[in-house]
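Visitor: Output the structure for:
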Amino acid sequence: MDQRTLQPKKRPCVDATLLCMLALMAFGYLLLHDLLGGTLLSHSAWDSYTLQAMAWRRGSLSLGQNYPWLELAVYQGEYYVSFPPFPSVVLLPFTFLFGENTPNNLIIAIVTMATAALAYRCLRRAGMRETCAVLGALLLTWGSNLMWMSTNGGVWFMAQALNMFLLTWALHCAMCKRRVLAYALVAFAVGCRPFSALAFFPLFLFFYLQDRRPDEGFCKTALRQWKAFLIPLGVAAAYMWYNYARFGSVLEFGHNYLPEFTEAENGQFHLSYIFANLKNIFLRPIAFGEGLSLEYPVFDGFLFYVANPFFLLLFGQIVSDARHRQMDAMRYVLLAAMLLNLLLLCWHKTFGGWQFGARYTCDLLPLALAYLCLAKRQSLCRWERFAAWFGILLNVYGALAMNFLHG
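Guide: Take a look at the predicted model:
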């Protein structure tokens, strides 16, 4: 017998399935942007992050002038970006090549493709077959409201796309036991969407359970992670300094100084907003109008689990885990983080302006992916595959509708 036949087969260095998925997505973006007028390499003017990066290069914290089409904070006669700053850090290097005209449409498309690749890797590491992992990754990205957001590099969409990318990358790092990088990525995500700080709780528990020894108390085990805490503490200090330097408060990143909220009776956050927002995202549907035309609101959201069917997979997995008595501390903490994040989002005066679906709930999708990975499933069942294709079709339609019907 040939000795070579006795040697174990080596796994291919290149994942052809992953490359095919990314090629499909790249071709899809090329087609979509062609319909939008050849905008893939263009700069979206709804981009205050690039303007902030340009201001940094001038040595200024304020933008120096008003841009009426952007949501800018007005404080002591100066105009500031009213969103957390990390996306400007990402865009800063591009300003040296492109100036104010960064190719943010291309950047957000690449970020979304990277998110899909990481989601695929997470599902594969959790034991899922290649084809099902591809479908799950596409459902998370193209089958969610991220699909429409990823066609425009505007400020609101860039923040959410980067947040999803960073949290999904953090999940992959956690599964690979790269805890320092995982904690750092969550800290960067907080600089995109502040409520992502809730992801620290399941991340901490995940590594705590790995480190726990029978003869150790909670504090001693928790302190085994001290090296991983250093970067998040440094990043948090940088965020607080930046907030204080602009607005005199370590917790204020500018949204409270938007005219929309300074003129509101109850301000930006108030308990009275919660019920109305929950009602909208749980009960407000897509309806049929004359000639079977679709009717749906483009402000404050509609059924989030229809607009983002990955949540249907989450709900199904929760039911399965409860029925088979597989609920454990990790699952409970993930669900608690998602629920608290949702309530905090509903505490906000609006649940997203001009949008298709309920785009704020995309912030929860990486945690939902983490929950699904705990099941270590090999495949998706029939109804889950149907939900995935439904979500992809609906959100591709949404991307086109928001540009051609509501643009």
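Visitor: can we go C-alpha only for contacts and neighbour counts from here?
Guide: OK.
Visitor: wouldn't E384 be in contact with L314 here?
Guide: No. Taking contacts as Cα atoms under 8 Å, E384 lies outside contact range of L314: 10.2 Å.
Visitor: Is it correct that V74 falls within a strand?
Guide: Yes. Under DSSP: H, G, I helix; E, B strand; the rest coil, V74 sits within a strand.
Visitor: With I274 as the reference, measure out to the residue nearest to it when sequence neighbours are not counted.
Guide: Leaving aside its sequence neighbours, V74 sits nearest to Y257 (Cα to Cα, 6 or more residues apart in numbering; 5.7 Å). Distance of Y257 to I274, computed by Cα to Cα, to the nearest Å: 21 Å.
Visitor: And for V250?
Guide: 26 Å.
Visitor: Between these two, tell me which one has more neighbours.
Guide: I274 (20 against 17; other Cα atoms under 10 Å).
Visitor: Test my guess that that one contacts T350.
Guide: No. Using Cα under 8 Å, I274 is not in contact with T350; the gap is 9.8 Å.
Visitor: before we go on, could you also do this sequence so I can check it against the first one:
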Amino acid sequence: MNHKHFDFLFSAPIILLSIIAVLIFVSYSQTTYQNRQFSEQAYSFLHGRVDIPKAADTVDIDGKHFWHAPPFPSLVLFPGMLVFGKSFSEPIAQALLISFSAVLVFRFSKKYHLSRSDSMLVSFGFFISSVLVRVSLVPSSWHFAQIVAVALLLATVYEMETKNRIWVLGLLETALVATRPTAAGIGLIILYQLVMKKNDQLNNKIQQIVRFLILIIVAIIAMLYFNDIRFGGLFANPYALSSVSPALAPMRAMGVFGVQHILPNIYYYFLAPFELVKSSLGGIEFPYITFNPFGMSVFIVAPFFLYSLRTLKRKYSTLRKYWFVIGLTLIVSLTYFARGGYIAYGPRYVGDFMPLLLLLVLKSQEGKKLSNFQKLVIVSSATFNIYMIVSRMLVLLI
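Guide: Okay, the predicted model is just below:
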């Protein structure tokens, strides 16, 4: 079967899956209004405060409640709230960021010589055939921060692969540090390239390093001060203080980070299967399968991105640096108490390096079109993932 016939064959399922995905997003947007802590924080900023109404994962001090996460996602919402007030909330911003990111993935794919149709399929698969599927379709503050980080990391990688402007990279890395520090490891590659840049005078190197680091340092100082205002200490750890879900409390009691979490996390990241939906009589009932909210194997959720592993045999130093950052980010995630990112479809913290996996997949193609099998993997994975998201909705309803 030639590529044109194959593309036509799968166009209908992709359109149908996209419609279902939009409906899921809209449905959850109407029911997750209580999980919009970044919106509440942005609204508080507008009124000169830093506390928010009581919500999940807040830190409660002297009758006030503070959101525990870094503040940049609230700043993303700030301009919209200035114009539209509280009606401009996280789901709207999330939809805009996903659209922006999808365009970046499309342009990225075109840069690596994929056809227009292949680039659109990769852009679709980046969100629906990966660990980002539930993060994208279920608006909440935890997911919003992840989407902001993904958009920033995509923009950083795209800038590195195109114009490579130091001041732009510095701004993007600063925003990453103030969103999800675990997604900011790419800054190590940028620093390494600046230090090792050949045919460059020492003074020029120092100037470029300072230009890259200055805003990052300012942001870190500002975040420490923000910590002190909210929690009464520069180095207070809000992840140890927040009102965590009862399901996660026993894990956090063992420590926020630690080697004691590595083995359970390895299971939920790489080995955990889907679960059967059992009836009260012990049999299996519709929708038959669902996922464990602590996580499910990335090999089940995002098989297309395993093509990135083909670059491991390449000897290019740039590829090795990307793999180093992926490995470092993964190690940090595996020591974190929250398993795959409760409630998670697959290990959602893999999202902290998904743009790097995308880059490696594109580099592994070496300018070739997607094979029919690769297209089949993307579409079948998306179909399975959407079914699993819907099955979770049905299980909760039943």
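Visitor: TM between them?
Guide: Superposed pair, TM-score by TM-score structural alignment, normalised by the length of structure 2: 0.82. Supporting alignment: 372 aligned residues with a Cα RMSD of 3.0 Å.
Visitor: Please list the outside residues in contact with stretch 46-53 of structure 2.
Guide: Contact partners of stretch 46-53 of structure 2, identified using Cα atoms under 8 Å, 6 or more residues apart in numbering, comprise 37, 40-41, 44, 64-67, 78, 82, 230.
Visitor: how about a cut-off of 7 Å?
Guide: 40-41, 44, 64-67 (Cα atoms under 7 Å, 6 or more residues apart in numbering).
Visitor: of the residues you listed, buried ones?
Guide: With neighbours counted using 16 or more other Cα atoms under 10 Å, these contain these buried positions: 40-41, 44, 65-67.
Visitor: Provide a list of residues in contact with the closest residue to Y288 of structure 2 other than its chain neighbours.
Guide: Nearest residue to Y288 of structure 2, sequence neighbours excluded (Cα to Cα, 6+ apart): V277, at 4.9 Å. V277 of structure 2 makes contact with 284-290, according to Cα under 7 Å, 6+ apart.
Visitor: Swap in 8 Å and give it another go.
Guide: Per Cα under 8 Å, 6+ apart, neighbours of V277 of structure 2: 284-290, 395.
Visitor: Who wins on neighbours among those residues?
Guide: Going by other Cα under 10 Å, T290 tops the contacts of V277 of structure 2 with 22 neighbours.
Visitor: Okay, strands next: where are they in structure 1?
Guide: 72-75, 78-81, 287-288, 294-295 (DSSP state E).
Visitor: Let's have these in TSV, adding distance to C346 of structure 1.
Guide: Below are the strands of structure 1 laid out as TSV (distance: least, Cα to Cα, whole Å):
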stretch	distance to C346 of structure 1
strand 72-75	22
strand 78-81	23
strand 287-288	23
strand 294-295	23
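Visitor: among those strands, which is nearest Q326 of structure 1?
Guide: Set against Q326 of structure 1 and scored by Cα to Cα, these come closest in strand 287-288, at 37.7 Å.
Visitor: Identify the residue of structure 2 aligned to G127 of structure 1.
Guide: Alignment note (TM-score structural alignment): G127 of structure 1 maps to H113 of structure 2.
Visitor: P84 of structure 1 now?
Guide: With TM-score structural alignment as the criterion, P84 of structure 1 matches P70.
Visitor: How about the contacts made by that match?
Guide: 178-180, 223.
Visitor: got a winner among those residues for most neighbours?
Guide: Within these, neighbour counts (other Cα under 10 Å) peak at T179, which reaches 25 neighbours.
Visitor: for the stretch 251-398 of structure 2, what spans make up the helices?
Guide: For the stretch 251-398 of structure 2, the helices defined by DSSP state H, counting those that start in this stretch occupy 262-266, 298-301, 317-334, 354-365, 372-397.
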